[in-house]
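what follows is a predicted protein model with its sequence.
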Amino acid sequence: MTQTDVFLEERAGVSAPPLLDVRGIARRLGSHQALDDISFSLASGDILGIIGRSGAGKSTLIRCLSGLERVDGGSITVEGTEITALSETALQTVRQRIGMIFQHFNLLSAKTAAENVMLPLLIAGWPKRRREERVAELLDLVGLGGQAKRYPHQLSGGQKQRVGIARALAASPALLLCDEATSALDPETTTSILALLDDINRRLGVTMVLITHEMSVIRSLARKVIVLDHGRIAEQGSVAEIFGAPRSDVTHSLLRGFRPELPDHLAAALRPEPFPGSAPLFRIDLAGENARGTLLFDLAQSFRVRPVLLHGGLQDVRGVAVGSLFVALADAGAAPVDAILSFLLGRSQATELLGHVVPSA
């Protein structure tokens, strides 16, 4: 599609079709329902993180997306081609548009870095000179320009994964599937690999699906997130939405340590009903413009109360401010709690009245 075509579509209010469209897929492994009614779509250039506990169905899902496993129901469409009913021969053509990065690198120990990267091009029948040019280009892209003749045992874990990334990009895929790509790496190396993937996404526009059990990976790289639980989608949305106001119990659990939680001493002092000297305590979840506004000042002015920030904080998630505040409203007196709650709900991602505490607790 030309730039003119894109412009005309935008003027007409027509959006481009999704690069990846998943509709109601299911997969049973023996008596176990590994996937149940999974649906989502990704536009070209999107980065989706899929997270869940062990056994949630993450690995089965990524194998289905790559065509390595067949679904029992539903459809998977890649660049307009519905792949679930394709023959193995026809599927091979689609797989050339899908790159995969593995947890344990999956490099051939008897081949050099350059030879490992070249494998998909050999399979695709590229002529020798084009293969060599492409391999050199990719090794430079991933920061291994001087390591072409080294064997896997001569490379660090991070370097091995960079070779794996270069190999996954060899045939210029539209979709890159990353299966726990950083879980075998130390924290410093993980940071550098995530930065590399982010740079590749920005420079090449390749769409990415990240399978991970680490929320830090989601926060650093993904733009959208799906939380899997026992083969079903517990919730999905933008990373800021999920970090800012998670809804499901499994997401709350996975985010423990990333979001402010009520300290134990405040939780112990909390009472369900007002008592002498107490104030209502609210948890206020914020994201984006809500997190950068004058919420507490406006609250004080509107209800003649004195907001006391007892705990909380903000963090940056993919350029969006996200956080939670635990605020007691001193001097609330006869202020209508329902009206206050309604006011806060209109200015936050989520607000909950937790109970009543002494503001200095």
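Sure, I can see it. Numbering: from 1, shown residues only.

from here on, contacts and neighbour counts on C-alpha atoms
Noted.

quick check: buried residues in the host helix or strand of residue 251?
According to DSSP states H and E, residue 251 maps onto helix 249-254. For helix 249-254, a neighbour-count test (16 or more other Cα atoms under 10 Å) marks 250-252, 254 as buried.

helix/strand/coil for the spatially most distant residue from the centre of the chain?
The centre of the chain is farthest from one residue, residue 276, which by Cα atoms, centre = their mean lies 45.7 Å away. What DSSP: H, G, I helix; E, B strand; the rest coil gives for residue 276 is coil.

re earlier: want to throw the buried residues of helix 249-254 into CSV with distance to residue 241?
Output for the buried residues of helix 249-254, formatted as CSV (distance: Cα to Cα, whole Å):
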residue, distance to residue 241
250, 15
251, 12
252, 13
254, 15
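
for those residues, which one is nearest residue 138?
residue 254 (35.0 Å; Cα to Cα).

what are the ranges of the helices in the stretch 251-361 of the chain?
Ranges of helices in the stretch 251-361 of the chain, per DSSP state H, counting those that start in this stretch, are 264-269, 289-292, 295-303, 337-345.

including distance to residue 93, could those go into JSON lines?
Supplementary listing: the helices of the stretch 251-361 of the chain in JSON lines, determined by distance: least, Cα to Cα, whole Å:
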{"stretch": "helix 264-269", "distance to residue 93": "57"}
{"stretch": "helix 289-292", "distance to residue 93": "45"}
{"stretch": "helix 295-303", "distance to residue 93": "54"}
{"stretch": "helix 337-345", "distance to residue 93": "50"}
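
another one to put next to it:
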Amino acid sequence: MSYIQLNHVMKKFGDVIAIEDLSLSIEKGECFSMLGPSGCGKTTTLRMIAGFEDLDGGEIKVGENLLSSKITNFYLPPEKRNFGMVFQAFAVWPHMTVYDNVAFPLKIKKLPKHEIEKRTTDALKHTNLLSVAQKSPDDLSGGGKQRVALARALAINPDVMLLDEPLSSLDPHLREEMRFEIKALQRQFGFSIIYVTHDQSEAMALSDRIMVMKKGVIQQIDTPLEIYNNPSNRFVFNFIGLSNQITVNLSQQGVILPGCSDVFDIQPPPPPELIQEGRAILASRPSEIRFVAQGGIPGVVKRRSYLGEVIDYNIMLGDQEIRVQKGRRDPGPNEGETCQVIFSKLHWYSCNSVAE
């Protein structure tokens, strides 16, 4: 059964519609990410769930509890929603110790002293901060400060954890480390997570499901694997993972690449409606293109770069450029050499579809 429900939610800022008729459901204990470019509405959606923004349409529920409803003009303030929140800014108070930072929301709730001590100590223990409890947050690294924010959110025993770009100000190593810690805490405590990010690798690593948004409208909701392998449209394909998108001409005889005189039989073939249009977008991931000795599309290696575990190729096919990525142990052509490639997997899109 759905735990968090958004039903036909809308939000306007003046005459601008930021969120338009958004409906979704999130399961209890699920890590659900909202992913999209800046300005797509993901943070606005999170703020409406948190109660920092009221609705201009629809309703939001958690379990059987109504949080916001435009229909009945009901609004539950943020402090009564029992949500833990972690933001991009560390939001720690430098004049308080780490312990007092974590205990502060519990003191505001006027909980008994022994319960404040237990919850604070437990939260510090689970975030590996017990040894620095009496230090100032300014003595900690960026990752340490973000752990303080996590511990503070954990201490209230939240029904739902809301995270808005919580790792974007950390360096790559710390960011990866904190991903694993957040996922481990979720498994241990069983709370639901709603995670806002524009970083696809974070969303793919953490999420049970991902919602991709564009201009306040849902483009696709699915598992990370399904969104990567079977994007619902050209925008999702372009936004998730590295992508190649080249324009080709189509006829009943096959596919013609601008700058090439040959007609190619590319599989799977484009759908009939695209053949009728006469042009299409051929889209494929760099890892889904193979070098072959013969029978492929001829190209020239414009650039060859060693990236550690992979070798990244820029290949000219006719007058368009694609990227190909192969394992560092896979033999491949050198820079300036001719080559032939085939697509082991591809997607076809109309030239009228929107990529951004």
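Cool, got the structure. As the structure is a prediction and not an experimental result, all values here were calculated from the model.

does anything pack onto the helix holding residue 251 of the first structure? Which helices or strands?
If you count contacts as 3 or more Cα pairs under 8 Å, 6 or more residues apart in numbering; DSSP states H and E, helix 249-254 of the first structure packs onto strand 224-229.

what span of the second structure is the strand it packs on aligned with?
On the second structure, the counterpart of strand 224-229 of the first structure by TM-score structural alignment is residues 209-214.

could you check how far the matching stretch is from the centre of its chain?
From the chain centre to the centre of stretch 209-214 of the second structure is a distance of 7 Å (Cα atoms, centre = their mean, to the nearest Å).

buried residues, that stretch. List them.
Buried positions in stretch 209-214 of the second structure, judged by neighbour count with 16+ other Cα under 10 Å: 209-214.

the helix holding residue 251 of the first structure against the second structure, how far on average?
For helix 249-254 of the first structure, the mean deviation from the second structure after alignment is 2.7 Å (mean Cα distance after the TM-score superposition for the first structure).

which part of the second structure matches that helix?
Following TM-score structural alignment, the aligned partner range for helix 249-254 of the first structure in the second structure is 234-239.

now stretch 185-201 of the first structure
Mapped onto the second structure using TM-score structural alignment, stretch 185-201 of the first structure spans residues 170-186.

got a list of contacts for that stretch?
29, 126, 142-143, 167-168, 192-193, 202, 205-206 (Cα atoms under 8 Å, 6 or more residues apart in numbering).

got the contact list for the residue nearest to the spatial centre of the first structure?
Centroid check for the first structure by Cα atoms, centre = their mean gives residue 49 as the closest residue, at 2.7 Å. Counting by Cα under 8 Å, 6+ apart, residue 49 of the first structure makes contact with 209-212, 218, 222-226.

trace it over to the second structure, please.
Matched by TM-score structural alignment, residue 49 of the first structure corresponds to residue 33 in the second structure.

on the three-state scheme, that match is what?
Residue 33 of the second structure - assigned by three-state DSSP - is strand.

could you measure it against residue 74 of the second structure, distance?
Residue 33 of the second structure sits 26 Å away from residue 74 of the second structure when distances are taken as Cα to Cα, to the nearest Å.

same question for residue 154 of the second structure.
In this structure, residue 154 of the second structure and residue 74 of the second structure are 27 Å apart, going by Cα to Cα.

more crowded one of those two?
residue 154 (27 against 14; other Cα atoms under 10 Å).

for my notes, confirm the more buried one occurs in a strand.
No - read with three-state DSSP, residue 154 of the second structure is helix and lies in no strand.

need the counterpart of it in the first structure.
Aligned by TM-score structural alignment, residue 154 of the second structure pairs with residue 169 of the first structure.

hmm, back to that, which of the contacts of stretch 170-186 of the second structure are buried, as a PyMOL select command?
Buried members of the contacts of stretch 170-186 of the second structure, defined by 16+ other Cα under 10 Å, are picked up in PyMOL with:
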select buried, resi 29+126+142+143+167+168+192+193+202+206
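
still on that earlier bit, and the helices of the stretch 251-361 of the first structure: which comes nearest residue 98 of the first structure?
helix 289-292 (36.8 Å).

which strands and helices sit next to that closest one?
Helix 289-292 of the first structure packs on strand 320-330, going by 3+ Cα pairs under 8 Å, 6+ apart.

who's in contact with the strand it packs on?
So strand 320-330 of the first structure is contacted by 240, 243-244, 259-260, 262, 278-289, 291-292, 305-316, 357, 359 (Cα under 8 Å, 6+ apart).

from residue 150 of the second structure, how far off is residue 320 of the second structure?
Noted for residue 320 of the second structure: a distance of 47 Å to residue 150 of the second structure, by Cα to Cα.

more crowded one of the two?
Per other Cα under 10 Å, whichever of residue 320 of the second structure and residue 150 has more neighbours is residue 150, with 27 against 15.

counterpart of residue 266 of the second structure in the first structure?
By TM-score structural alignment, residue 266 of the second structure lines up with residue 280.

and its match, how many neighbours does it have?
25.

which residue packs closest to it, ignoring adjacent ones?
Closest residue to residue 280 of the first structure apart from its sequence neighbours, by Cα to Cα, 6 or more residues apart in numbering: residue 356 at 4.4 Å.

pull out the buried residues from stretch 175-193 of the first structure.
Buried residues in stretch 175-193 of the first structure, counted by 16+ other Cα under 10 Å: 175-185, 189-191, 193.

so of these, which ones are in helices?
Per DSSP state H, helices hold the following members of these: 189-191, 193.

one step back: how close does the residue nearest to residue 280 of the first structure sit to residue 270 of the first structure?
Residue 356 of the first structure sits 6 Å away from residue 270 of the first structure, going by Cα to Cα.

burial measure for residue 264 of the second structure, as a count.
For residue 264 of the second structure, the count of nearby residues is 16 (other Cα under 10 Å).

ok, and the closest non-adjacent residue to it?
Closest to residue 264 of the second structure by Cα to Cα, 6+ apart is residue 255, at 5.0 Å.

aligned to residue 76 of the first structure, what sits in the second structure?
Residue 76 of the first structure maps onto residue 60 in the second structure, by TM-score structural alignment.

please identify the helix or strand for its match.
Assigned by DSSP H and E, residue 60 of the second structure falls in strand 57-62.

mind listing what's buried in the helix or strand following that strand?
Following strand 57-62 of the second structure in sequence order, the next helix or strand is strand 65-69 (DSSP H and E). Residues 67-69 are the ones in strand 65-69 of the second structure that count as buried (16+ other Cα under 10 Å).

all set now, cheers.
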